[in-house]
Every structure is written in structure tokens, then in C-alpha cells.
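Engineer: What follows is a protein structure lacking sequence information:
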């Protein structure tokens, strides 16, 4: 995921956290240890975009990963200074 995000959002700073252990045994936990993630991303290109547009951009960058290999991805996307 980090490579895809870096390619789609050049110059962005982000933190990707694997939260799967917190969801062990819950719906969507496939036992792989890679089912639930949180992403905090700051990118200048998000300036002027709505929260929904930012989340759509992140999901587009990740392709079929959310919903296929990743059950849940919490996204906090902002522009610098927000």
C-alpha cells in the first residue's frame, strides 16, 4: 500500500497503521493479520477538495486492495495547515 500511495501522492506524508490485531475474530478478519488499517495522509493536492473526494482519491490509488485484500481502511486525509 505504501508504494501505491507514494506513487499516487508525490511529496505526501503519511502513516499507515495495521490495526488487524484489534479486530481478531471480528467480521472481515481473515487470519492474515492484514485486514484492518488506518491511514493518515497529508498532501498539498488535497487543498480545496472535500473529505469524500480525498477518500475517493485514496481508494482509487489503492485499486482493488480495499474490499478485496483489505477488509477495512480508515482514512484521515488533509491538506497542509488543516
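Structural biologist: Okay, I see it. Keep in mind the model is a prediction, meaning the values are calculated, not measured.

Engineer: C-alpha only now, for contacts and for neighbours.
Structural biologist: Fine.

Engineer: List the buried residues in the helix ranked longest in the chain.
Structural biologist: When the chain is parsed with DSSP state H, its longest helix is helix 51-62. For helix 51-62, burial by neighbour count (16 or more other CA atoms under 10 Å) applies to 54-55, 57-59, 61-62.

Engineer: which residues of the protein fall in strands?
Structural biologist: Along the chain, counting by DSSP state E, strands occupy 13-18, 36-42, 72-78.

Engineer: Take this one as well and set it beside the first:
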């Protein structure tokens, strides 16, 4: 497990234990019910690339090709 994976898991645990539910959220489900979310504020992480701490998790699929295409489009 990578450094980013550990931070991701800690953030998820923190959201589940200490998060608050949104009120009057704009997103809605197909049936019209409001789609509230649980969140925390002020979460951040720092990575030291010289120690191999790359900010991409391996726990979820990351669309690397899409990110590269978007960066390529920006710099053209």
C-alpha cells in the first residue's frame, strides 16, 4: 500500500466518524429525493516526491490516459 493509499483510507475513516451531512444540497436522485453528502473541511495532504510519495492512490482506478490527454490539450 502506498503513502497516498494510507492518506486516502485515513480521510475516508475521518469522514465516516467525524463528517457532517450537507443541508439543502442541489443534487437530486432520479426520484427527486435530495442527494445529501457527508463531508469534512480542512483536509489536506503533503507529499515528498524525493521519498517516492506520489499523490496517486492504487486503491481506485485512476484514468491516467485521460489526465495525460487533458494536460496535452492544455499545453498545445
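Structural biologist: Now that the structure is in, tell me what you want to look at. Predicted model, so just to flag it, every value in this text is computed and none were measured.

Engineer: what TM-score do we get after superposing?
Structural biologist: Once superposed, the chains reach a TM-score of 0.25 (TM-score structural alignment, normalised by the length of structure 2), with 41 aligned residues with a CA RMSD of 4.4 Å.

Engineer: Distance to residue 4 of structure 1 for the strands of structure 1 - can I get that in TSV?
Structural biologist: Below are the strands of structure 1 laid out as TSV (distance: least, CA to CA, whole Å):
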stretch	distance to residue 4 of structure 1
strand 13-18	12
strand 36-42	13
strand 72-78	14
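
Engineer: What angle do strand 72-78 and the longest helix of structure 1 make with each other?
Structural biologist: Helix 51-62 of structure 1 and strand 72-78 are oriented at 120 degrees to each other (axes from the mean of the first three to the mean of the last three CA atoms, to 10 degrees).

Engineer: From the contact counts, what lies against helix 51-62 of structure 1?
Structural biologist: If contacts are counted by 3 or more CA pairs under 8 Å, 6 or more residues apart in numbering; DSSP states H and E, helix 51-62 of structure 1 sits against helix 2-8, strand 72-78.

Engineer: Repeat the analysis, applying 7 Å as the threshold.
Structural biologist: If you count contacts as 3 or more CA pairs under 7 Å, 6 or more residues apart in numbering; DSSP states H and E, helix 51-62 of structure 1 packs onto helix 2-8.

Engineer: ok, back up a step: the strands of structure 1 into a markdown table, with extra columns for mean neighbour count and distance to residue 7 of structure 1?
Structural biologist: Output for the strands of structure 1, formatted as a markdown table (neighbours: other CA atoms under 10 Å; distance: least, CA to CA, whole Å):
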| stretch | mean neighbour count | distance to residue 7 of structure 1 |
| --- | --- | --- |
| strand 13-18 | 14 | 12 |
| strand 36-42 | 18 | 13 |
| strand 72-78 | 18 | 16 |
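
Engineer: Residue 65 of structure 2 versus residue 71 of structure 2, what's the distance?
Structural biologist: With distances taken as CA to CA, to the nearest Å, residue 71 of structure 2 is found 10 Å from residue 65 of structure 2.
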